[in-house]
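Colleague: Model the following, please.
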Amino acid sequence: MTSPSLLPEGLRDRLPPEAEALGRVRGAVLQTTELNGYARVDPPLAEFEATLLGRLKSSRSTDLLRVIDPISQRTLALRPDITAQVGRIAVTRLAHRPRPLRLCYAGQVLKVRGTQLRPEREMCQAGAEIVGTDSVAAVIEAIRVALDALTTAGATGLSVDLTLPDLVPLLAAGPMPVADIEAVIHELDGKDAGALAALGAEAYLPLIEAAGPVDTATAQLAALDVGGLLASRLDGVRAIAAAIGDRATLTLDPTERHGFEYQSWIGFSLFAEGVRGEVGRGGSYSIVHPDGHEEPAVGFSLYLDPIVDAGVAPEGRDRVFLPLGTDDATAARLRADGYATVAALSDADDAAALGCTHIWATNALQSLGN
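Modeller: Presented below is the predicted three-dimensional model:
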């Protein structure tokens, strides 16, 4: 028989103090985005499969966990990502709002399966989207707000890895045609020079070398003789690098496509010191309107669980033990000052055992560490 305490693979309980830490990280990210002018939306955990798939270009059905709705008898999908839902809201219920439209969110997402690096299937995702433009200025704002949010959430040693998701299709349609573009993209993802040569795509070999610090990478890309086709993208990357400055380490991998299937001209991954794997990603993309036309957008998504797992979340509140007989006014005053209060329910209650950092005694606050 299955143990009543056993959870499905990739799912877990968050216990104290990690659950509280996740709440603090989520609150820090939402506060940062809202202070930058983003209005919060809160989409449902599940919606019709067709709606969830049809809003972003290149959305993948393989990521969806499906159930049959007993009311409508239609297929529902649990969201593996919230970005598509924000896009749906932007082009339907908020289609009348002036652009650029700034929206932020936070919530749980569920994937069909985890990865070797990140086996968790459920995670907390938070982020922000700018709908109506994918300009360089919008990308700079998205990266800046993402870095602000991560810093407020306690992350340090931040780095941003930029990529140009549509670079290969752009070159293949112009000066560097290939017979099998998908195969070329696959081998570039794996940085397999030999396989590229076997495909007759030697012209793409310099793209593998053009990965590293932004200044070096852009110089190598600019040296390619492609008739100025990359000029606007490289100008955009240089503007991003100048705007971010020393706030984060900036690199460029021009051919990275894994995980950037629906991004257009620019994508980025976010990393933090001491945190396993990436802590977020974002970039430019298109949202499909009900009438079929596309609207540009830029945004980012942060994955909050790795920040908590790494132990870099903001510190929690000090907890004050209130012995029996402590009056309500004292308790209220302490809470107003930012403390959490733990009231004794019997003489046997122990402040240290209850995780308190202070005790209220003789009309004064005393540290249990003294």
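
Colleague: For the rest of this, base every contact and every neighbour count on C-alpha atoms.
Modeller: Will do.

Colleague: need the contact list for Leu35.
Modeller: Listed by C-alpha atoms under 8 Å, 6 or more residues apart in numbering, Leu35 has no contact partners.

Colleague: Now do the helix or strand harbouring Arg333: which elements does it pack against?
Modeller: Element membership for Arg333 (DSSP states H and E) is helix 328-336. Applying 3 or more C-alpha pairs under 8 Å, 6 or more residues apart in numbering; DSSP states H and E, one finds that helix 328-336 makes contact with strand 340-343.

Colleague: outside of the strand it packs on, which residues touch it?
Modeller: Residues contacting strand 340-343 (C-alpha under 8 Å, 6+ apart): 317-324, 331, 334-335, 356.

Colleague: can you tell me which of those residues are in strands?
Modeller: Under the assignment DSSP state E, the contacts of strand 340-343 contribute 319-322 to strands.

Colleague: and which of these is nearest Ala95?
Modeller: Checking these against Ala95 by C-alpha to C-alpha gives Arg319 as the nearest, at 46.1 Å.

Colleague: Tell me how far the closest one lies from Ala329.
Modeller: As judged by C-alpha to C-alpha, to the nearest Å, Arg319 and Ala329 stand 17 Å apart.

Colleague: Comparing the two, which shows the higher neighbour count?
Modeller: Per other C-alpha atoms under 10 Å, whichever of Arg319 and Ala329 has more neighbours is Arg319, with 21 against 9.

Colleague: correct me, but that one touches Trp360?
Modeller: No: Arg319 is beyond contact range of Trp360, at 10.4 Å (criterion: C-alpha atoms under 8 Å).

Colleague: neighbours of Asp134, just the number please.
Modeller: 22.

Colleague: now swap in Arg257 and tell me
Modeller: 21.

Colleague: Could you name the helices and strands sitting against the helix or strand harbouring Asp161?
Modeller: Following DSSP H and E, the helix or strand that holds Asp161 is strand 159-163. Here strand 159-163 is seen to pack against strand 249-252, strand 263-271 when contacts are counted using 3+ C-alpha pairs under 8 Å, 6+ apart.

Colleague: Swap in 10 Å and give it another go.
Modeller: helix 136-152, strand 212-213, helix 231-244, strand 249-252, strand 263-271, strand 280-288 (3 or more C-alpha pairs under 10 Å, 6 or more residues apart in numbering; DSSP states H and E).

Colleague: With distance to Glu20 and mean neighbour count added, can I get the ones you listed in CSV?
Modeller: Listed next are those as CSV, based on distance: least, C-alpha to C-alpha, whole Å; neighbours: other C-alpha atoms under 10 Å:
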stretch, distance to Glu20, mean neighbour count
helix 136-152, 16, 21
strand 212-213, 37, 16
helix 231-244, 31, 16
strand 249-252, 30, 21
strand 263-271, 23, 24
strand 280-288, 21, 24
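
Colleague: Make CSV from these and add distance to Pro177 to it.
Modeller: As requested, the helices and strands packed on strand 159-163 are arranged in CSV below (distance: least, C-alpha to C-alpha, whole Å):
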stretch, distance to Pro177
helix 136-152, 28
strand 212-213, 25
helix 231-244, 19
strand 249-252, 23
strand 263-271, 19
strand 280-288, 24
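
Colleague: Let's see this one next, to set against the first:
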Amino acid sequence: MTALLPEGFRDRLPPHADAAAAVEARVLEVARLHGYERVDPPLAEFAEALGTRLKAGALRDAVRFVDPVSQATLAIRPDLTAQVARIAATRMAHHPRPVRLSYAGPVLRLRAPELSPARERRQIGAELIGLDTVAAARELVGVAAEALAATGATGLSIDFTLPDLVETLARGAMPVDPAQVAPLRDRLDAKDAGGVAAIAPAYLPLIEAAGPFDAAVARLRAFDRTGALATRLDGLQAIADGVAGLAQLTLDPTERHGFEYQSWLGFSLFVAGAPAEVGRGGTYTVVHEDGAEEPATGFSLYADALIASAPERRRLFLPLGTSPEQGRALRAEGWVTVAALEGDTPEAQLATHVWRNGAAEAVG
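Modeller: Here you go, the predicted model:
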């Protein structure tokens, strides 16, 4: 036998597995208290159907195989949001709108980017389906911030983006040849001033309209001489006001990477100690079986990303002879107790405290 695992996979050992489970439980509890009821989709489904609900081209990230029962091609989900959208559009199509759903479970990618080598992760999130309003987006961003605070994360930062900003301007106030919209969007995303100048010099100020939220919004308002973005910026300001004091806020209006299927709003979530984003969200549309589209807003978090360092253990060693009643009382106070067995020691059980003389004493 070998302990080797495929590339991109790993075992979650104590105390990391416990910490990840606690993160998941706390996020879902915050969502539940805000009215988001949990759904639990299957790990795999028909590849063709799943592909229609994933963002463009995302099925290439899915592990596919032939089902020996149906002989159809199945896909293991690379993202849970698409499955929640399917449930809302089919099994819960009759449910009064908006419908609030939460979820958690493993996702698997065929390949992973170099900077994030894990192919299997646990995704946690919430979706509000049936409304495309500032109030709905404000609620979701607030739930995400509250959920992260409940995990014990500190130094929350939210980076907002406006994924369809270029398309909106190009169709109206600042016309651009339709064939040049995608290249322009890509050059703005890359902050390539020379590339933007070669396509549409009038869009150059958007590169500078990024940074701390208030200053970035002010620059965008100054850029928007025709008022084409006024309503959008007012809505964005209202969303930001909802988490004022809870997070540091920034804005990068032309950021597109990872927001390809978002509509007018996207946001990335960062916390202190994590080397990269711990989640993201935004507005998007759910496609029904008849082709009709329904607006939605949601966010996803990844438990592993929230555990940047080894979690602290807090284990209380109960020497032989400690009564069961005493153990129950200590657990009710929040202690994790480890009852001694023959030959046991606090060190062997990785205990941080020992119960002596009616008190918990720190080991060492």
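
Colleague: Tell me how far the closest residue to Gly281 of structure 2 other than its chain neighbours lies from Ala228 of structure 2.
Modeller: In this structure, Gly281 of structure 2 finds its nearest non-sequential neighbour in Phe299, 3.8 Å apart by C-alpha to C-alpha, 6 or more residues apart in numbering. Going from Phe299 of structure 2 to Ala228 of structure 2 by C-alpha to C-alpha gives 27 Å.

Colleague: Comparing those two, which shows the higher neighbour count?
Modeller: Legend: neighbour count by other C-alpha under 10 Å for Phe299 of structure 2 and Ala228, higher for Phe299 (24 against 15).

Colleague: for that one, what are its contacts?
Modeller: Counting by C-alpha atoms under 10 Å, 6 or more residues apart in numbering, Phe299 of structure 2 touches 81, 102, 124-128, 140-141, 143-144, 266-269, 279-283.

Colleague: try 6 Å this time
Modeller: The neighbours of Phe299 of structure 2, taking C-alpha atoms under 6 Å, 6 or more residues apart in numbering as the test, are 125-126, 280-281.

Colleague: one step back: would you turn the ones in strands among the contacts of strand 340-343 of structure 1 into a markdown table with distance to Thr62 of structure 1?
Modeller: Formatted as a markdown table, the entries for these read as follows, by distance: C-alpha to C-alpha, whole Å:
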| residue | distance to Thr62 of structure 1 |
| --- | --- |
| Arg319 | 45 |
| Val320 | 49 |
| Phe321 | 50 |
| Leu322 | 53 |
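
Colleague: Which pair of those spans the longest distance?
Modeller: Within those, two members stand farthest from each other by C-alpha to C-alpha: Arg319 and Leu322, at 9.6 Å.

Colleague: Now Lys191 of structure 1: closest residue in space that isn't a chain neighbour?
Modeller: Spatial nearest neighbour of Lys191 of structure 1, excluding adjacent residues (C-alpha to C-alpha, 6+ apart): Ile208 at 6.1 Å.

Colleague: Give me the buried positions along the strand or helix carrying Ala197 of structure 2.
Modeller: Ala197 of structure 2 is located in helix 193-199, with elements delineated by DSSP H and E. The neighbour-count check on helix 193-199 of structure 2 (16 or more other C-alpha atoms under 10 Å) flags 193, 195-196, 199 as buried.

Colleague: before we move on, what about stretch 49-59 of structure 1?
Modeller: 49, 52-57.

Colleague: what's the closest of the helices and strands packed on strand 159-163 of structure 1 to Leu368 of structure 1?
Modeller: Between these, helix 136-152 lies closest to Leu368 of structure 1; by C-alpha to C-alpha that is 28.4 Å.

Colleague: Buried subset of the ones in strands among the contacts of strand 340-343 of structure 1 as a PyMOL selection?
Modeller: Buried members of those, defined by 16+ other C-alpha under 10 Å, are picked up in PyMOL with:
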select buried, resi 319+320+321+322
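
Colleague: How many residues are close by the residue nearest to Lys191 of structure 1?
Modeller: By other C-alpha under 10 Å, the residues close to Ile208 of structure 1 number 19.

Colleague: Kindly indicate whether it is helix, strand or coil.
Modeller: With DSSP: H, G, I helix; E, B strand; the rest coil as the basis, Ile208 of structure 1 sits in helix.

Colleague: Pull up the aligned stretch in structure 2 for stretch 106-119 of structure 1.
Modeller: Aligned by TM-score structural alignment, stretch 106-119 of structure 1 corresponds to residues 104-117 of structure 2.

Colleague: where's the residue mapped onto Gly154 of structure 1 from structure 2 relative to Ala332 of structure 2, distance?
Modeller: Residue pairing (TM-score structural alignment): Gly154 of structure 1 is matched to Gly152 of structure 2. Using C-alpha to C-alpha, one obtains 21 Å as the distance from Gly152 of structure 2 to Ala332 of structure 2.

Colleague: got a list of what the counterpart of Pro253 of structure 2 in structure 1 touches?
Modeller: In structure 1, the residue paired with Pro253 of structure 2 is Pro254, using TM-score structural alignment. By C-alpha under 6 Å, 6+ apart, the residues touching Pro254 of structure 1 are 163-164.

Colleague: hang on, the earlier thing: which residues does the match of stretch 106-119 of structure 1 contact?
Modeller: By C-alpha under 6 Å, 6+ apart, stretch 104-117 of structure 2 touches 8, 61-63, 77-79, 119-124.

Colleague: try 7 Å
Modeller: Contacts with stretch 104-117 of structure 2, where a contact means C-alpha atoms under 7 Å, 6 or more residues apart in numbering, come from 8, 61-63, 76-80, 118-125.

Colleague: Kindly report the same for stretch 163-178 of structure 2.
Modeller: Contacts to stretch 163-178 of structure 2, defined as C-alpha under 7 Å, 6+ apart, come from residues 181, 185, 228, 254-256, 259, 262-266.

Colleague: buried set for that stretch?
Modeller: For stretch 163-178 of structure 2, by 16+ other C-alpha under 10 Å, it's 163-167, 169-170, 174, 176.

Colleague: wait, isn't the residue nearest to Lys191 of structure 1 in contact with Gly190?
Modeller: No: the pair Ile208 of structure 1 / Gly190 is not scored as a contact, 9.5 Å apart, by C-alpha atoms under 7 Å.

Colleague: any shared contact partners between those two?
Modeller: Common neighbours of Ile208 of structure 1 and Gly190 (C-alpha under 7 Å, 6+ apart) do not exist.

Colleague: which residues in structure 2 does stretch 41-53 of structure 1 match up with?
Modeller: Counting by TM-score structural alignment, stretch 41-53 of structure 1 lines up with residues 39-51 of structure 2.
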